[in-house]
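J.: Sharing a model prediction with you, sequence too.
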Amino acid sequence: MEGQTATATFSGSRKIAAGAGAGLLAGLVWLWPQFFKQGILFTGQGLLQVAPLVVPGIALTAWIMASGADRIIGRAFEGRLMRAVLVASAMGAITPVCGVTILPLMAGLLAAGVPLAPVMAFWLSSPITDPAMLATTAATLGITFAVGKTVAAFGLGVFGGSVTAVLTRERSGEAALRSGGLASKLTARCCDGATSFEPRVWRNSSRRKAFVRQAAATTRLILICLIPAFFAEYALNAALTPGSLAAYLGSNTWWAIPAAVFVGAPAYIDGYAALPLTRGLIDNGMSPGAAMAFLVSGGVVSIWGALAIFPVLKLRPFLLYLALAVTGSLISGYVFEWVY
């Protein structure tokens, strides 16, 4: 009876909070209708622009989980811990899948008991660059920036994975996952008891269902992350211009690199869209180290990247991820400033 009462009270509190939030949102829309109209249009355009990149990623991760390929990939994370960290960092630096769409695979590996250290290494390195990003960065910012970004991705993975290995040893990564909710849907495996790899998932009804279920869960996660993130980007762009930001990120200011990480990176949405923005910032006085810190941290500390991981990881592993991402981004910026 007490449990039922507590559940009812909690449910009532959630309804009250939801009602208050809806009322606050309605009030803001009434006060600034043009701002919200433009923000909604910007969000819709942003979703359409990233769809050609995100949709194949959703299909790929759904296929990986439904076919059993995640078990094959997981073998690369096995063995001696530091070797696994190095392999995961290298794989992350060359894998052409963004951090959000690779999330189900990473969550699945943790649920399978793979240690957190190599998963953390992959998680930190994969959103920063890939072969296509390397070529685009070289064309936009020059070969020095392109190579530096790739080296930074690998280095951040090794740094984050090594620190995580020291802190967690070889403990199972399953303890890092939140119990129930979205994490359980992302880590649900196909065909209970099956260990075989079957690439032709359409030939088996249970694998087809697993593919659809995984794709739906990933799509839901991405929409939950991207809709508020694009709206936040619109609000930030309305408040800031590249010229005004460069004034605080110039080479003559000691706070340029930290500011690029703590102020610029949360506004970072898409790696390809960030390249011309970064070029404009450099043209307006942004230092090379601050630009590198912005590009590196944007992939791992951006609003949508952080929001994607928070529903899956428990608070301590999530805070560890953020701390490693911020620290590694700062180091990347300072090293590049010194080498450039």
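T.: Thanks, I have it.
J.: going forward, measure contacts and count neighbours with C-alpha atoms only.
T.: Noted.
J.: how close does Ala238 get to Ile40?
T.: The spacing between Ala238 and Ile40, counted by CA to CA, to the nearest Å, is 14 Å.
J.: Comparing the two, which residue is more hemmed in?
T.: Using other CA atoms under 10 Å as the criterion, Ala238 and Ile40 rank with Ile40 on top: 17 against 11.
J.: so what's the more buried one closest to, chain neighbours aside?
T.: Distances taken as CA to CA, 6 or more residues apart in numbering put Phe231 closest to Ile40, at 7.0 Å, once the chain neighbours are dropped.
J.: Three-state assignment for that neighbour, please.
T.: helix (DSSP: H, G, I helix; E, B strand; the rest coil).
J.: How about the contacts made by it?
T.: With contacts defined as CA atoms under 8 Å, 6 or more residues apart in numbering, the neighbours of Phe231 are Gly39, Ile40, Phe42, Thr43.
J.: among these, which ones are buried?
T.: Gly39, Ile40, Phe42, Thr43 (16 or more other CA atoms under 10 Å).
J.: try this one side by side with the last:
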Amino acid sequence: MSEVVTKVLLEFLSLSKNLLVLFIGISFFISIIQPYVPFEKVEKWMSSKNPFLANLAGALLGFITPFCSCSTVPLLVTMINRKVPFQTVMTFLFSSPLLDPWILGLMAYIYGLKVTIVYSVTTFVFSMIIGWYLDKKNYKEQVKNVVIKGVLPEQDEKRRKDFKLNIKESIKETIDLIRSVLVYILIGALVGAIIKEAVPTNFFNLISEHNQLWVIPLAAIIGIPLYVRLSTMLPLAQALMVNGFPIAPTMALLIGGAGASLPEIIMLKSIFRTKLISAFVISVFLMATVSGYLFLILT
């Protein structure tokens, strides 16, 4: 028992450090570059009356930002503060941890082209559908008033002309954001450490012996609490498949694990109200489960 507690504690310290370094680094980087980004033009393009174009913009933004589930949060807050359309923000939230060129290349090398194509198309399309649906159902009202100082156009102009001022304001913004989510990061790290170190490693082998029709949604549920980057999930998924775990529930586990995590969910509580948090979790579960069934049919 004491050995498990020690492992959980060490994992908590490691995960807390990694999350904080990642969060601080990305938050500071985004704060530094945001005065130079023409958000007014981006917003105009993303506010297209055609919902397909707005969703496509969010999906493409997710595709070119190789973030894990937790590191999407700083850019998410910036997009909300910059009044980027809600459906674009939500589509980005789903697509960013699941899609990027490097990951897809690695996936093609490990699993082959067919699996990669099915994965890419399903996650890309599902991200767009979910973003559109949440916007249509007016979930925008479930976003809390998370405001970071220093996001007005006239302040951007000053920061573009004075790099030292930009550095100073970026540090302040990063500190403000960290203060608002620090508790959530630590709680999320603790929960993630407990799950990683307390769940028996032979659990997956046990459930792989049963009917895939119910193993697929179970794998999606198991994946959601885990905090793992997709690049970490791919070797894990490969190891499961080598040990006889079928590809369909493996992909459901991969999408569930990379698409959401308990640390991310806890951090999102500082931005979203409970109704939107629930919709987010259910959406990731549905994406992972339906994708798993598609893999069962198509592969």
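T.: Cool, got the structure. Everything numeric here is computed off the predicted structure, so don't read it as measured data.
J.: Next, the TM-score between them, please.
T.: For this chain pair, the superposition-based TM-score is 0.83 by TM-score structural alignment, normalised by the length of the second structure; 298 aligned residues with a CA RMSD of 3.1 Å.
J.: re the thing from before, now do the same for the residue nearest to Ile40 of the first structure: its match in the second structure.
T.: Correspondence of Phe231 of the first structure to the second structure, assessed by TM-score structural alignment: Leu190.
J.: Same question for Phe154 of the first structure.
T.: Under TM-score structural alignment, Phe154 of the first structure pairs with Phe124 in the second structure.
J.: Tally up the residues packed near its match, please.
T.: Phe124 of the second structure has 21 nearby residues by other CA under 10 Å.
J.: same question, Leu152 of the second structure
T.: Using other CA under 10 Å, the number of residues around Leu152 of the second structure comes to 11.
J.: how about the contacts of Phe231 of the first structure in JSON lines, adding secondary structure and distance to Phe145 of the first structure?
T.: Converted to JSON lines, the contacts of Phe231 of the first structure look like this (DSSP: H, G, I helix; E, B strand; the rest coil; distance: CA to CA, whole Å):
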{"residue": "Gly39", "secondary structure": "helix", "distance to Phe145 of the first structure": "32"}
{"residue": "Ile40", "secondary structure": "helix", "distance to Phe145 of the first structure": "34"}
{"residue": "Phe42", "secondary structure": "helix", "distance to Phe145 of the first structure": "29"}
{"residue": "Thr43", "secondary structure": "helix", "distance to Phe145 of the first structure": "30"}
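J.: Pipe the residues you listed into TSV and attach distance to Phe10 of the first structure per row.
T.: Formatted as TSV, the contacts of Phe231 of the first structure follow (distance: CA to CA, whole Å):
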residue	distance to Phe10 of the first structure
Gly39	33
Ile40	32
Phe42	36
Thr43	33
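J.: Which secondary structure element is home to the residue positioned nearest the centre of the first structure?
T.: Centroid-nearest residue in the first structure, with CA atoms, centre = their mean: Gly305, separated by 3.0 Å. Counting by DSSP states H and E, the element that carries Gly305 of the first structure is helix 303-309.
J.: Give me the contacts around the following helix or strand past that helix.
T.: Using DSSP H and E, the helix or strand that directly follows helix 303-309 of the first structure along the chain is helix 315-339. Applying CA under 8 Å, 6+ apart, the contact partners of helix 315-339 of the first structure are 120, 124, 148, 152, 156, 159-160, 176, 257-258, 261, 287-294, 296-297, 300-301, 306, 309-310.
J.: what range in the second structure matches helix 315-339 of the first structure?
T.: Counting by TM-score structural alignment, helix 315-339 of the first structure lines up with residues 274-298 of the second structure.
J.: starting at the chain centroid, how far to the matching stretch?
T.: Centroid displacement of stretch 274-298 of the second structure relative to its chain, using CA atoms, centre = their mean, to the nearest Å, is 13 Å.
J.: Kindly report the same for stretch 326-340 of the first structure.
T.: In terms of CA atoms, centre = their mean, the centre of stretch 326-340 of the first structure is found 20 Å from the chain centre.
J.: ok, and for that stretch, which residues are buried?
T.: Within stretch 326-340 of the first structure, the residues scored as buried using 16+ other CA under 10 Å are Val326, Thr327, Gly328, Ser329, Leu330, Ile331, Ser332, Gly333, Tyr334, Val335, Phe336, Glu337.
J.: Likewise for stretch 151-171 of the second structure?
T.: If you call a residue buried by 16+ other CA under 10 Å, then stretch 151-171 of the second structure has these buried ones: Val151, Asp156, Arg159, Arg160, Asn166, Ile167, Glu169, Ser170, Ile171.
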